[in-house]
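Based on what follows, work out the 3D shape:
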Amino acid sequence: MATSPTSDQLLVIIDPVARQTDGESVRIAKDVLSAGAAAKLCLPEGPEEFARALRRRGSRRPVVVGDDRALVRAVTLLHQERELAGCALSVVPVGDSALAESLGVPGGTVAAARAVLDGAERRLDLLVDDSDGVVLGALGIPPAPVRPAAAEPVPVAAGRPWYRSLVRTLATRPVRLSAVPSPGATRLRVEVDGETVVDLDQPVQAVSVTPGPDGVASVEVRPLSVGAEATPLLASGRTVTVTGEAFRYRADAAVTGPVRRRTWRVAEGAWGLTLPADA
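Okay, here's the model as predicted:
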């Protein structure tokens, strides 16, 4: 559900990395925002000043001018302060913006700034882990990008309400895996809502978890096949636990680990992002 922003006063926090890498885009963002609203500019020199500015925002709507890491940093800070539910964030991407764009933020500086001024707040799901970290877009184990499989995914245990089959048309050719575990394979137990999707006796090539919509996470487990094409196992649920060999994972723009166990739960509608009104 989208709602109109609650304040026309903006706190524009310009990430130092954005100022260093693309000063022209930063200038354009400042000009558009200042022309359309009462904007207070903040130029933090590091993470501590970034956090301090966000905490002292008062009634102003925070606008992050920066890359995906700056957006995740802002959401994480608000989550840890337990203020995320009452604060709608806006972002004007400068730098790596794959995450922001996947959430619906326009990629162009002018279009993104205008969305801040004329857009609407949309409530989005996220994942919260047992160390109080958050995931806005996607979680991947291992951290390296995973090539899509051409085989049609099938549900693990048909008939159970928390499994859903997905029909996908993929243009890439099937990825053929050998019977011997590759260097990237590991042994993990993946549980969704307490049900085991794959256990430690099955080498795993990759695991991906994506939050929402509707308060559930979509889970795809790619086991290492023996003499056949890899067929992903799909599940969905509100809680995902991964246990086993020490593993690293990519959560949005950051790599974390190694850890031996981690649990993520879906926080439905946990945060608000200003997006174009027609998004």
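
from here on, contacts and neighbour counts on C-alpha atoms
OK.

farthest residue from the center of this protein?
Residue distances from the centre of the chain (Cα atoms, centre = their mean) peak at residue 227, which lies 34.0 Å from the mean C-alpha position.

ok so it is a helix residue?
No - the assignment for residue 227 is coil, going by DSSP: H, G, I helix; E, B strand; the rest coil, so no helix is present there.

Look at the most centrally placed residue in the chain and tell me its secondary structure.
Centrality entry for the chain: nearest residue to the mean C-alpha point is residue 137, 1.9 Å, by Cα atoms, centre = their mean. Here residue 137 is coil, with the state taken from three-state DSSP.

let's see this one next to it:
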Amino acid sequence: MATSDQLLVVIDPVARHSDGESVRIAKDVLSAGAETKVCLPDGPREFARALDRRGSRRPVVVGDDRSLLRAVTLLHRRRELGTTRLSFVPVGAALCLARSLGVPTGAVAAARTVLDGAERRLDLLVDDSDGVVLGDLRIPSVTSEPSRCDGAAVGEEVVQGRPWLRMRQTLVRTLAPRPPKPASPPERPARLRVEVDGVTLVNLDQPVAGVSVIPGDPGVAEVEVRPVSVGAEAAPLSAVGRRVTVSGADFRYRADSVVGGPVRTRTWVVREAAWGLTLPG
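I've put the predicted structure just below:
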């Protein structure tokens, strides 16, 4: 049997618990079409160990978007991403990234793609802390932090060792009307400097409502900044480039499904055709 037909199937624990039937179907289809070794890691550490010990087998990740992102990040940081053909069977609730990359989300179709599909080289957005972005990068407005209230914690300490008091507290909570759901904390505009390939797109004197970076043509990303409008609605500012630097007051960002920061500056660089994913031919 050819080396390319030997698969290491790494099944994320979240997928096993959330949709065991889809996992079983994917395993059956893969096992019928190739020599497979199945790994059932219980957490991130065992997940990483399974990839490290794959040998000549082609890795197949079964799980949601986060499991794919985890695999790409591990391979990137081990400098093995460029020489590894990765396959993915999406299983779970969070599959937006899988859809945007063109991976079928049905267990049978995805498993058949692993067996019969072709490798497609995709761009990767890499930041200066060695983090990666497979899809979208977004920087939202700054959310004001609500004030902390430690009363509940103090109450829990008081009732420790007093079952009768805990029972009374539980009864009061049950009978008391539910308090209204607190409103979402207000957002305020962010003040950021956004540079694309060394050219300033927006500076600190212009408050912005958000920044987005999405894949563009091969080797570049599309950057859009939404300025805060005063009176008439302000038109978005856009640019295309390979290197994006954002700086200013502490800000958080969402890279795919992962929130990063706060940081005061971060640079992302597009690496063209940096990784390979099996997609329908």
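
And residue 47 of the second structure? What does it align with in the first structure?
Under the alignment defined by TM-score structural alignment, residue 47 of the second structure corresponds to residue 50 in the first structure.

That match falls within a helix, correct?
Yes - Residue 50 of the first structure sits within a helix when classified using three-state DSSP.

contacting residues for it?
Contact partners of residue 50 of the first structure, counting by Cα atoms under 8 Å, 6 or more residues apart in numbering, are 13, 15, 44.

ok, and those residues in the second structure?
Contacts conserved in the second structure for these, using both residues aligned by TM-score structural alignment, their matches' Cα atoms under 8 Å: 13, 15, 44.

Show me what residue 12 of the first structure aligns to in the second structure.
Looks like residue 12 of the first structure aligns to residue 9 there (TM-score structural alignment).

any idea how far its match is from residue 97 of the second structure?
As for residue 9 of the second structure, its distance to residue 97 of the second structure is 20 Å (criterion: Cα to Cα, to the nearest Å).

More neighbours: these two, which one.
When residue 9 of the second structure and residue 97 are compared on other Cα atoms under 10 Å, the one with more neighbours turns out to be residue 9, at 27 against 20.

Just put the kept ones among the contacts of residue 50 of the first structure in TSV and tack on neighbour count and distance to residue 232 of the first structure.
Formatted as TSV, these follow (neighbours: other Cα atoms under 10 Å; distance: Cα to Cα, whole Å):
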residue	neighbour count	distance to residue 232 of the first structure
13	25	41
15	24	39
44	16	44
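
mind listing which of the residues you listed are in strands?
Secondary structure defined by DSSP state E assigns residue 13 of these to strands.

Can you tell me which of the kept ones among the contacts of residue 50 of the first structure is closest to residue 78 of the first structure?
If you rank those by distance to residue 78 of the first structure using Cα to Cα, residue 13 comes first, at 14.1 Å.

in the first structure, which spans are helices?
For the first structure, applying DSSP state H gives helices covering 16-21, 23-36, 47-55, 68-80, 98-102, 109-118.

The longest one: average distance to aligned residues in the second structure?
Put plainly, it is helix 23-36 of the first structure. Once superposed with the second structure, the aligned residues differ from helix 23-36 of the first structure by a mean of 0.6 Å; criterion: mean Cα distance after the TM-score superposition for the first structure.

in that helix, what counts as buried?
When burial is assessed from 16 or more other Cα atoms under 10 Å, helix 23-36 of the first structure yields the following buried residues: 25-26, 29-30, 32-34.

Now do it against helix 109-118: the angle between them, please.
Here helix 23-36 of the first structure runs at 30 degrees with respect to helix 109-118, directions being taken by axes from the mean of the first three to the mean of the last three Cα atoms, to 10 degrees.

quick one: helix 23-36 of the first structure aligns where in the second structure?
Residues 20-33 of the second structure are where helix 23-36 of the first structure aligns, taking TM-score structural alignment as the criterion.

what do you get for the fifth one?
The counterpart of helix 98-102 of the first structure in the second structure, counting by TM-score structural alignment, spans residues 96-100.

Distance from the chain centre to the matching stretch, please.
11 Å (Cα atoms, centre = their mean, to the nearest Å).

Show me which parts of it are buried, residue by residue.
Buried positions in stretch 96-100 of the second structure, judged by neighbour count with 16+ other Cα under 10 Å: 97-98.

By how much does it deviate from the first structure on average?
Taking mean Cα distance after the TM-score superposition for the first structure, the mean distance separating stretch 96-100 of the second structure from the aligned residues in the first structure is 0.7 Å.

Give me the contact list for that stretch.
Applying Cα under 8 Å, 6+ apart, the external contacts of stretch 96-100 of the second structure come out as 64-65, 90, 104-105, 134-135, 256.
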